[in-house]
Each structure stands twice: as structure tokens, then as C-alpha cells.
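Enquirer: could you work out the structure for the sequence below:
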Amino acid sequence: MFNLDNQAEAAQQTEELEEVVMGLIINAGQARSQAYAALKQAKAGNFAQAQALMTSSRLALNEAHRIQTRLIEEDQGTGKTHLSLILVHAQDHLMTSMLARELVTELIELHEKIK
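Expert: Reported below is the predicted structural model:
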């Protein structure tokens, strides 16, 4: 039989984890969006604006990575953190954002060389 206190505590922990995970998704998505906006500016020859957007992208990615690190530290490799589809989704967002930033950086450099 379930203890109502344990159920309430589990629900509270799930809600807290979801809030943290949403922060990861939002920041990773912002990082990717800013990177693609920077690429658009670079294509137009606006390299100063592109660099400003890439700086903004880096800051958002740093925040997402900070959140990820916090989750890892709290889990300590013990499996304490509940693995959910939303957490996997958040990790996917972070990794694709990191890759997008790396590729966009290279593309901006190429556009600068061409111009």
C-alpha cells in the first residue's frame, strides 16, 4: 500500500525535476535559435551582428550546460534522478544545440572568408 506522504513527496520531486528539465530545453533551444540567427546575419554580410548573436547563443548554451551539470551532480551516478522521456528530450536538445553551434561557427568563418 502506498504511503500518501511518499506519493506527495514523489509528485513534488517529479514537478521540481520537470521545471529543471524545462530550463534545460528552453536554454538549449535558445542557443540553437541564436546560432541560426547568427548564420542568417553572416549570410547577409552582417558579421558584427552574427558575432553578437553567437555570444548570446554561447551564454544560453552555458546555462543549459550548467543545468545539465547540476542534474548529473545530484544523481551522482546512483540513478536517483528519475529517467523520463522529457529528460531524454532535453538531453537531445542540448546535444543538437552544441552541434549546431559548432557547425554554424564554421559556416560563419567561411562566409567571412568568401566576403
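Enquirer: when you work out contacts or count neighbours from here on, use the C-alpha atoms and nothing else.
Expert: OK.
Enquirer: wait, what's in contact with E74?
Expert: Contacts for E74 (Cα atoms under 8 Å, 6 or more residues apart in numbering) come out as K80, T81.
Enquirer: that one and V21: what is the separation?
Expert: 13 Å (Cα to Cα, to the nearest Å).
Enquirer: do E63 as well
Expert: 12 Å.
Enquirer: who has more neighbours out of these two?
Expert: Remark: of E63 and V21, V21 carries more neighbours, 22 against 17, as counted by other Cα atoms under 10 Å.
Enquirer: and the helix of greatest length in the chain, what's buried?
Expert: Criterion DSSP state H: the longest helix present in the chain is helix 4-43. Neighbour-count burial for helix 4-43 flags 17, 20-43 (criterion: 16 or more other Cα atoms under 10 Å).
Enquirer: that one - contacts with which helices or strands?
Expert: Where contact means 3 or more Cα pairs under 8 Å, 6 or more residues apart in numbering; DSSP states H and E, helix 4-43 is packed against helix 47-75, helix 85-114.
Enquirer: and for comparison, fold this next one:
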Amino acid sequence: MSDEEQLVIMQLIMDGGNAKSSSFEAIQAAKKGAFDQAQAKLKEADSFLAKAHNAQTDLLTTEAQGQHTQVSLLMVHGQDHVMNAITFRDLAGELVSVYQRLDNNSAK
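Expert: Predicted coordinates:
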């Protein structure tokens, strides 16, 4: 595995982890009724996921150009981080919506 491939994989791990953390922070903010902050954290998570997606696209482009990327445990771990972060981000968006709906209903 080349140094460049290792850097891309580490970016997947970091961006996936950061996206998950931001998503969790969004849930915590919504739980406290800080919905603007929750939305900002969801946008932040989306930004990290976009970076991870770009890193994945780089790997796919290299593969499509005929330069095979060795699939290692580290690569699988990086992809797992990204997929987990995507799922967590989707769930966080739903939970923020539920908290906001509950807050709106209790205000009536």
C-alpha cells in the first residue's frame, strides 16, 4: 500500500469519526432545545461526509484508471467508519426533527 493510499484511508477514518461526533453533538443540542446549534452541527457533519466522499472518489478514480488498490484491514476499517457515520448522520437528522416537533407541540 502506498503512502498516498494510507493518507486517503486515514482521511476516511478521521472524516467519518468527525462526522459521527458532529452528529452526536447535534442530537445533544436538540435535546437541550438549541435547534439552531443542532442544525449547524448537522451541516458540519455533512461537510465532513463530503470530504470523506471525495476521498472515496479518489480511490475509485484510481481504481477505474487501472491502478488496483490493495484492500487491507485498514481500508475496510476506513470504509466502515464512513458508512457508520452516514447512518449515524441520517439518524441524528431524524432525532433532531423529533426533538423539534416535541418542542413545538409543548409550546402550544
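Enquirer: picking that back up, between helix 85-114 and the longest helix of the first structure, find me the angle.
Expert: For helix 4-43 of the first structure against helix 85-114, the angle by axes from the mean of the first three to the mean of the last three Cα atoms, to 10 degrees is 10 degrees.
Enquirer: now do the SS call for Q67 of the second structure.
Expert: Classification of Q67 of the second structure by DSSP: H, G, I helix; E, B strand; the rest coil places it in coil.
Enquirer: what sits against it?
Expert: Q67 of the second structure touches nothing, counting by Cα under 8 Å, 6+ apart.
Enquirer: kindly report the same for the one 3 residues further on.
Expert: By Cα under 8 Å, 6+ apart, the contact set of Q70 of the second structure is M1.
Enquirer: helix, strand or coil: sort out the alignment partner in the first structure of it for me.
Expert: Using TM-score structural alignment as the criterion, Q70 of the second structure maps onto H82 of the first structure. Here H82 of the first structure takes the coil state, with states given by three-state DSSP.
Enquirer: look up the closest residue to the alignment partner in the second structure of L59 of the first structure, ignoring the ones flanking it.
Expert: By TM-score structural alignment, L59 of the first structure lines up with S47 in the second structure. Among residues not flanking S47 of the second structure along the chain, A19 sits closest, at 7.8 Å (Cα to Cα, 6 or more residues apart in numbering).
Enquirer: for the equivalent of the one you found over in the first structure, give its distance to L85 of the first structure.
Expert: Using TM-score structural alignment, the equivalent of A19 of the second structure in the first structure is A31. Noted for A31 of the first structure: a distance of 21 Å to L85 of the first structure, by Cα to Cα.
Enquirer: same deal with T55 of the first structure?
Expert: Taking Cα to Cα, one finds T55 of the first structure at 30 Å from L85 of the first structure.
Enquirer: what do you get for L24 of the first structure?
Expert: For L24 of the first structure, the distance to L85 of the first structure (Cα to Cα) stands at 14 Å.
Enquirer: can you list contacts of stretch 74-85 of the second structure?
Expert: Residues from elsewhere that reach stretch 74-85 of the second structure (Cα under 8 Å, 6+ apart): I9, M10, L12, I13, D15, G16, G17, A19, K20, L49, A52.
Enquirer: residues in contact with the residue nearest the centre of the first structure?
Expert: Centroid check for the first structure by Cα atoms, centre = their mean gives A28 as the closest residue, at 2.2 Å. For A28 of the first structure, the contact set (Cα under 8 Å, 6+ apart) comprises A60, L61, A64, H93, L94, S97.
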